[in-house]
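A.B. asks: Provide a 3D model corresponding to the input given below.
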Amino acid sequence: MPFALARPAHHELVIKKSRFIACVESVPGRDAALTRVAQLKAEHPDAAHVCWALLAGGQSAANDDGEPGGTAGRPMLEVLRHQDLEGVMASVVRYFGGVKLGAGGLMRAYTDAVAQALLTAEKIPLIKQAELACSVPYSLEGMVRREVELTDAQWLSVDHGSVVTLRFALPETQAAALVRRLGDSGQGKLAWLGTDNAQNV
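C.D. replies: I've put the predicted structure just below:
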């Protein structure tokens, strides 16, 4: 099961006078990650490198920002993958301390900085959601609302026209049982609308 982060996690390492300042945080996608990298570069104008890795929306990215190829972004990305995280980016700001670490030393430093940050992170399971919509006469609106509110559902919209159209999202595992209950209680007057889109919320 994939996880998201409840809040950003931080860690700082000092290796042979180089500082590695790691942050792992939630981001929706690549654009937000690039904005965050630009912000970090502005906050740390004297840093030698701002390396980062991203896993979000089915996309992954890794950037070494001038470090030798494959020594920073990719090792950071592997840490995120091993933690089964989604919608996250890891960034490490490096202040060079004057001593070269070599490729192996760099890979260990970037990996450890991110791994240590994640040791303190609170992870939240991402639950697959089903989006449902139905229409009912006004006389049944209260019954539908009560049934939906007994689940872990989230209201998306309620529209009052010639009938009441209710849209909501709930954990996919609860959807089939709710559809059955509403069908039984709907006296044949409840119509399901074609919006059954499963999505991660």
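A.B. asks: switch to C-alpha atoms for all contacts and neighbour counts from now on
C.D. replies: Will do.
A.B. asks: got the residue ranges for the helices in this protein?
C.D. replies: For the chain, the helices defined by DSSP state H occupy 30-43, 73-82, 102-119, 141-149, 172-185.
A.B. asks: Pick the most deeply packed of those.
C.D. replies: Between the helices of the chain, helix 73-82 has the highest mean count of neighbours, a mean of 21, where neighbours are mean count of other C-alpha atoms under 10 Å.
A.B. asks: Compute the inter-axis angle for it and helix 102-119.
C.D. replies: Angular relation of helix 73-82 and helix 102-119 on a 0 to 180 degree scale: 30 degrees, by axes from the mean of the first three to the mean of the last three C-alpha atoms, to 10 degrees.
A.B. asks: I have a second one here; can you model it like the first so I can compare?
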Amino acid sequence: MLFDDSYKTTKEASEGIFRDKGSKFIAYAYPIRSDEEVKPIINALRSEHAKARHFCYAYRLTTDRSVFRINDDGEPSGTAGRPILNCLLSEDLTYVLVVVVRYFGGTLLGVPGLINAYKSATVEALQSSTKISKTINDVYEVNFDYLQMNDIMKLIKDESLEVINQNFDINCMIKFEIRKAQLNQVLIKFDKIEGITLKYIETT
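C.D. replies: You can find the predicted model right below:
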């Protein structure tokens, strides 16, 4: 199988709502890049919904979708975070956080009722979001002499590389992204240009 160099995420924040026996479940879906973003988002929701009882969440990170976390925030184990995560799994989304804010309506819903409520609210939020597919790219920086500008620019144009940053002085620098699938062929072409230094920065 070819290396899968793309992943699905959401474009912007979205929300959904589900009601059952007086309880209200408001799901918020957010595109995130790292787990450092989770706490501030939850703190903001706690301020906004001061009377809500539970703030349960799940998120997935990384392009291989291997990093995830769930939190039931006081609900019976497995009734909140897990159903939220399952929705992200079934949609195959990553770099997404879903927080479901629950206002308790006075009637206990039981385990099946809770699982359904957290799932249904999450589905609503994800359905109203815009899904986008992104490629996994490696970011590289090339440093070169001004006289090599034409060779470098031609290669970047031929391979349709996305330039992130550039600086043309006596010593020139271009920072660009290479899609994972075309990495080897691009690096071979850079190798053929003498006197340049190419360094790997990060994977996005």
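A.B. asks: follow-up on the earlier one: tabulate the helices of structure 1 (JSON lines), appending distance to residue 94 of structure 1.
C.D. replies: Output for these, formatted as JSON lines (distance: least, C-alpha to C-alpha, whole Å):
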{"stretch": "helix 30-43", "distance to residue 94 of structure 1": "11"}
{"stretch": "helix 73-82", "distance to residue 94 of structure 1": "12"}
{"stretch": "helix 102-119", "distance to residue 94 of structure 1": "9"}
{"stretch": "helix 141-149", "distance to residue 94 of structure 1": "49"}
{"stretch": "helix 172-185", "distance to residue 94 of structure 1": "43"}
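A.B. asks: Excluding chain neighbours, give the residue nearest to the aligned partner of residue 175 of structure 2 in structure 1 in space.
C.D. replies: Taking TM-score structural alignment, residue 175 of structure 2 has residue 167 as its aligned residue in structure 1. Using C-alpha to C-alpha, 6 or more residues apart in numbering and skipping the chain neighbours, the partner closest in space to residue 167 of structure 1 is residue 133 (4.2 Å).
A.B. asks: quick one, what contacts the corresponding residue of structure 2 for the one you found?
C.D. replies: Counting by TM-score structural alignment, residue 133 of structure 1 lines up with residue 141 in structure 2. Remark: with contacts taken as C-alpha atoms under 8 Å, 6 or more residues apart in numbering, residue 141 of structure 2 is in contact with 173-176, 198-201.
A.B. asks: ok, now with 6 Å
C.D. replies: For residue 141 of structure 2, the set of contacting residues under the criterion of C-alpha atoms under 6 Å, 6 or more residues apart in numbering consists of 174-175, 198-199.
A.B. asks: Now flag whichever of these is closest to residue 136 of structure 2.
C.D. replies: Using C-alpha to C-alpha, residue 175 comes nearest to residue 136 of structure 2 of those, at 16.0 Å.
A.B. asks: Quick one: neighbours of the closest one, just the number.
C.D. replies: Each residue near residue 175 of structure 2 was counted by other C-alpha atoms under 10 Å, and the total is 20.
A.B. asks: Likewise for residue 67 of structure 2?
C.D. replies: Look at residue 67 of structure 2: counted by other C-alpha under 10 Å, it has 13 neighbours.
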